[in-house]
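> Task: produce atomic coordinates for the following.
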Amino acid sequence: MARVSPETNTASPSGVVRRLRDGMAGGVLSFPLTAFHDDGSLDPDGCRAYLAAQLATVPGAVFPACGTGEFFSLDEDEYRQVVSIAVEEAAGRVPVVAGAGYGWAQAARFARIAEEAGADALLVLPHYLVAAPQDGLAAQLEQLAARTRLPLIAYQRGQAVYGLEAFRRIARIPSVIGLKDGRSDLDGLQRLTLAAPEGFLFFNGAPTAEMQARAYAAVGVPAYSSAVHAFAPEIANAFFAALRSGDGGSADKLLRDFYIPFVELRDRVPGYSVSLVKAAARLRGRQVGPVRAPLTDPSSADLADLRELLASGLDMVGAAL
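Have a look, this model is predicted:
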């Protein structure tokens, strides 16, 4: 596989911001699944075919090896392959933002791999296990920023929750270009958006983000990631178009008849936020394989409900199962 060296990957933080902003205005953000064989080993060919199909739907950007892509289950060699495939398939058409996480020392190892593979930026996933004070959260980003040339997007979720002062501190790091929020504390998020420097990017990263897209947009965060795009880009793009055009009736119908039932199905079992998405992609004929433990694939009963809901949703937007 061809590699894009750091020397030829000349995108500056401001250039990445510009490309991401342009992409966010035109489409949802794609968080691709990672394909595995039935025995749990990485399936590079499946990853490549899946990425090609995702890119054909013209997302605003792709975020490989993040939560939906089971970053937490990848070793470093597998991570290198996943990010490299994303960079090669994107071929400069959209930004590639790779996931990286754990403590800063381990995150820096993944950052070096992503940099060598030609990624445009990193999404810094919440650190592992321990609760941390605000100074520590800020120091985590500072330590990582000192060890990579890639622009960083902080992910506020789980153990990583930024108060106003810690946010101001990370926003002063030249390579920190944005924040993805998965907490849905809109009061707190509004405070951060008002304190942010000009040009700082914000992303709605709530689970099934379409459910709260209007509320996030109201506090100045219209861009969002879409788990539904991972298996039904037709539905995700139809909702995005309805929202952007002010077609409230179509948006409401999709929320009422597809997204709310999907969330109710997703909430039945811990981990379904990934495994249900992967099962739905398999129903669409994508060769993405099973999830890795500790996640589990959906039960036969839940899979039947998913198939029925997916067929109904696709029928709403005139697409086929």
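> contacts and neighbour counts: CA atoms only from here.
Will do.
> can I assume Y162 is in contact with L137?
Yes: with contact defined as Cα atoms under 8 Å, Y162 and L137 form a contacting pair (7.4 Å).
> which residues are common contacts for those two?
With contacts taken as Cα atoms under 8 Å, 6 or more residues apart in numbering, Y162 and L137 have no neighbour in common.
> What is whichever helix in the chain runs longest packed up against?
Ordering each helix of the chain by length in residues (DSSP state H) puts helix 300-316 first. Secondary-structure packing of helix 300-316 (3 or more Cα pairs under 8 Å, 6 or more residues apart in numbering; DSSP states H and E): helix 233-245, helix 260-266, helix 272-283.
> Tell me the buried residues in the last one?
The one in question is helix 272-283. By neighbour count on 16 or more other Cα atoms under 10 Å, the buried set for helix 272-283 is 272-281, 283.
> and this one, so I can compare the two:
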Amino acid sequence: MEFNGILFFPLTPFNAEDALDEEALAAHVRAGLAHRPGGVFAACGTGEIHALSTDEQARTVRTAVTATGGAAPVIAGAGGSVRTAIEQAAAARAMGADGVLLLPPYLVGAPQRGIVDYVRAVAEAVPIPLIVYQRATMALTPASAAELAELPGVVGIKDGMGDLDRMHQIVLAVRERRGADFTFFNGLPTAELTVRAYTGIGVALYSSAAFAFAPEVATAFYRALHAGDPLADTLLDVFYRPLARLRDRSPGYAVSLVKAGARLRGAVMGGVRPPFVDPTEEETAELAAIIDAGVAAVTTAAS
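The predicted model follows:
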């Protein structure tokens, strides 16, 4: 599976009754597509999969697939208990998704053998390409990663841990077994801050939370980075680093701030579901100033 460009992780909008707002989701996905992302990852971490029912996960994926209309690959989130992960992966396949991002099992630690078995169980039950999300309770050794890479259906690893030495060893081990036909990408919050380091170990793809609320800024950064344009460093200074400092104030703000940013930009979005909390009015004002600074930098560079 090939992705060309920023990986877009849409938010999941809820209405005033806290129900899934499919119309708002479709509009959100279409707005992102106007900036040509390399892939659309629906009902994943940024999309609050932990807070969705099985039915809502399926409807979210169906809406994203329809709204995308083949313009980019659509990957659906699945995870939790092994049976839930299988059910969600099957629903994603039925809804037309091109692949699944397999999230870690919740709350339980496991040996490497158990992690491999968890992924194998989903891969054997549902014939759909799987990307394994390495984070929290699904931390891989290089040997386990190489074993996973040889499972039929496993096509990639998303890293959410930030351990560059571990990830470099994983890349080397997998490439030795699979060659270049395997996808890696940086899935850290505010991944733009670490994209250069990850590129140095052979992981050039990254997911962009900022793309969900400031796609023009995220796209300008991506282009500037690849062109060697100093705008990339300017955006790190005025947008991404301040955003990361604000994000680090509270657990869950990696999602809550993104949703608040989308509301500030005019999207119909609603708030986050518990246990996440929305930012305060003061924090929302800080976020607005950060967005303004990022947009201003892009506008100035283009003039």
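> TM-score for this pair?
Superposed pair, TM-score by TM-score structural alignment, normalised by the length of structure 2: 0.96. Supporting alignment: 296 aligned residues with a Cα RMSD of 1.0 Å.
> Next, format the buried residues of helix 272-283 of structure 1 as CSV and append distance to A98 of structure 1.
Converted to CSV, the buried residues of helix 272-283 of structure 1 look like this (distance: Cα to Cα, whole Å):
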residue, distance to A98 of structure 1
Y272, 22
S273, 19
V274, 17
S275, 20
L276, 22
V277, 19
K278, 19
A279, 23
A280, 23
A281, 21
L283, 26
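> okay, now whichever residue in structure 1 pairs up with A143 of structure 2: neighbour count?
Here A143 of structure 2 is matched to E165 in structure 1, going by TM-score structural alignment. Residues contacting E165 of structure 1 under the criterion other Cα atoms under 10 Å number 14.
> quick one: stretch 286-295 of structure 1 aligns where in structure 2?
Using TM-score structural alignment, stretch 286-295 of structure 1 pairs with 267-276 in structure 2.
> next one: stretch 181-188 of structure 1
Against structure 2, stretch 181-188 of structure 1 falls on residues 159-166 (TM-score structural alignment).
> Setting aside sequence-adjacent positions, which residue approaches A97 of structure 2 most closely?
Spatial nearest neighbour of A97 of structure 2, excluding adjacent residues (Cα to Cα, 6 or more residues apart in numbering): V74 at 5.3 Å.
> per the alignment, the one you found corresponds to what in structure 1?
Checking TM-score structural alignment: V74 of structure 2 goes with V96.
> residue contacts, its match?
61-64, 86-87, 90, 119-121.
> what's the answer for M95 of structure 2, then?
Residues near M95 of structure 2 by Cα under 8 Å, 6+ apart: 58, 61-62, 65.
> Alignment lookup: it to structure 1.
Match for M95 of structure 2 (TM-score structural alignment): A117.
> how close does that match get to V83 of structure 1?
7 Å (Cα to Cα, to the nearest Å).
> Show me the strands in the stretch 101-250 of structure 1, by range?
Counting by DSSP state E, counting those that start in this stretch, the stretch 101-250 of structure 1 has strands at residues 121-124, 152-156, 176-181, 201-204.
> Columns distance to A236 of structure 1 and mean neighbour count on top of these, output as a markdown table?
As requested, the strands of the stretch 101-250 of structure 1 are exported to a markdown table (distance: least, Cα to Cα, whole Å; neighbours: other Cα atoms under 10 Å):
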| stretch | distance to A236 of structure 1 | mean neighbour count |
| --- | --- | --- |
| strand 121-124 | 22 | 27 |
| strand 152-156 | 22 | 24 |
| strand 176-181 | 19 | 23 |
| strand 201-204 | 14 | 24 |
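> In TSV, list the ones you listed along with distance to A52 of structure 1.
TSV is the format used below for the strands of the stretch 101-250 of structure 1 (distance: least, Cα to Cα, whole Å):
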stretch	distance to A52 of structure 1
strand 121-124	20
strand 152-156	24
strand 176-181	25
strand 201-204	24
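> before we move on, the earlier item: mind putting the helices and strands packed on helix 300-316 of structure 1 into TSV with distance to L295 of structure 1?
Formatted as TSV, those follow (distance: least, Cα to Cα, whole Å):
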stretch	distance to L295 of structure 1
helix 233-245	24
helix 260-266	13
helix 272-283	7
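> any idea how far G252 of structure 2 is from R245 of structure 2?
13 Å.
> Please say which of those two ends up with more neighbours.
Set G252 of structure 2 next to R245 and count neighbours by other Cα under 10 Å: G252 wins out with 18 against 9.
> Who are the contact partners of that one?
Contacts of G252 of structure 2 (Cα under 8 Å, 6+ apart): 276-277.
> can we see that at 7 Å?
For G252 of structure 2, the contacting residues are F276, by Cα atoms under 7 Å, 6 or more residues apart in numbering.
> Just tell me what it corresponds to in structure 1.
Superposed on structure 1 with TM-score structural alignment, G252 of structure 2 falls opposite G271.
> Next: G228 of structure 2.
Pairing criterion TM-score structural alignment: the partner of G228 of structure 2 within structure 1 is identified as G246.
> That match: neighbour count?
Neighbours of G246 of structure 1 (other Cα under 10 Å): 10.
> Can you tell me how far it is from Q134 of structure 1?
The separation that G246 of structure 1 has from Q134 of structure 1, given Cα to Cα, amounts to 39 Å.
> got it, and L164 of structure 1?
9 Å.
> cool, V17 of structure 1 as well?
V17 of structure 1 is 26 Å from Q134 of structure 1, by Cα to Cα.
> Where in structure 1 does stretch 15-24 of structure 2 fall?
With TM-score structural alignment applied, stretch 15-24 of structure 2 matches the range 37-46 in structure 1.
> ends of the matching stretch, how far apart?
End-to-end for stretch 37-46 of structure 1, by Cα to Cα: 8 Å.
> what's it in contact with?
35-36, 78, 287-290, 292.
> and it, which residues are buried?
Buried, per 16+ other Cα under 10 Å, within stretch 37-46 of structure 1: 42-44, 46.
> Which of the residues you listed sits closest to A251 of structure 1?
G46 (32.4 Å; Cα to Cα).
> Measure the mean distance from the helix or strand hosting that closest one to structure 2 post-superposition.
According to DSSP states H and E, G46 of structure 1 maps onto helix 44-55. Superposed on structure 2, helix 44-55 of structure 1 shows a mean distance of 0.9 Å to its aligned residues (mean Cα distance after the TM-score superposition for structure 1).
> how far does that helix sit from the chain's center?
Offset of helix 44-55 of structure 1 from its chain centre (Cα atoms, centre = their mean, to the nearest Å): 16 Å.
> For it, which residues meet the burial criterion?
Buried residues in helix 44-55 of structure 1 (16+ other Cα under 10 Å): 44, 46-52, 54-55.
> Let's have those residues in CSV, adding distance to T193 of structure 1.
Below are those laid out as CSV (distance: Cα to Cα, whole Å):
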residue, distance to T193 of structure 1
P44, 39
G46, 39
C47, 35
R48, 36
A49, 37
Y50, 34
L51, 32
A52, 34
Q54, 30
L55, 30
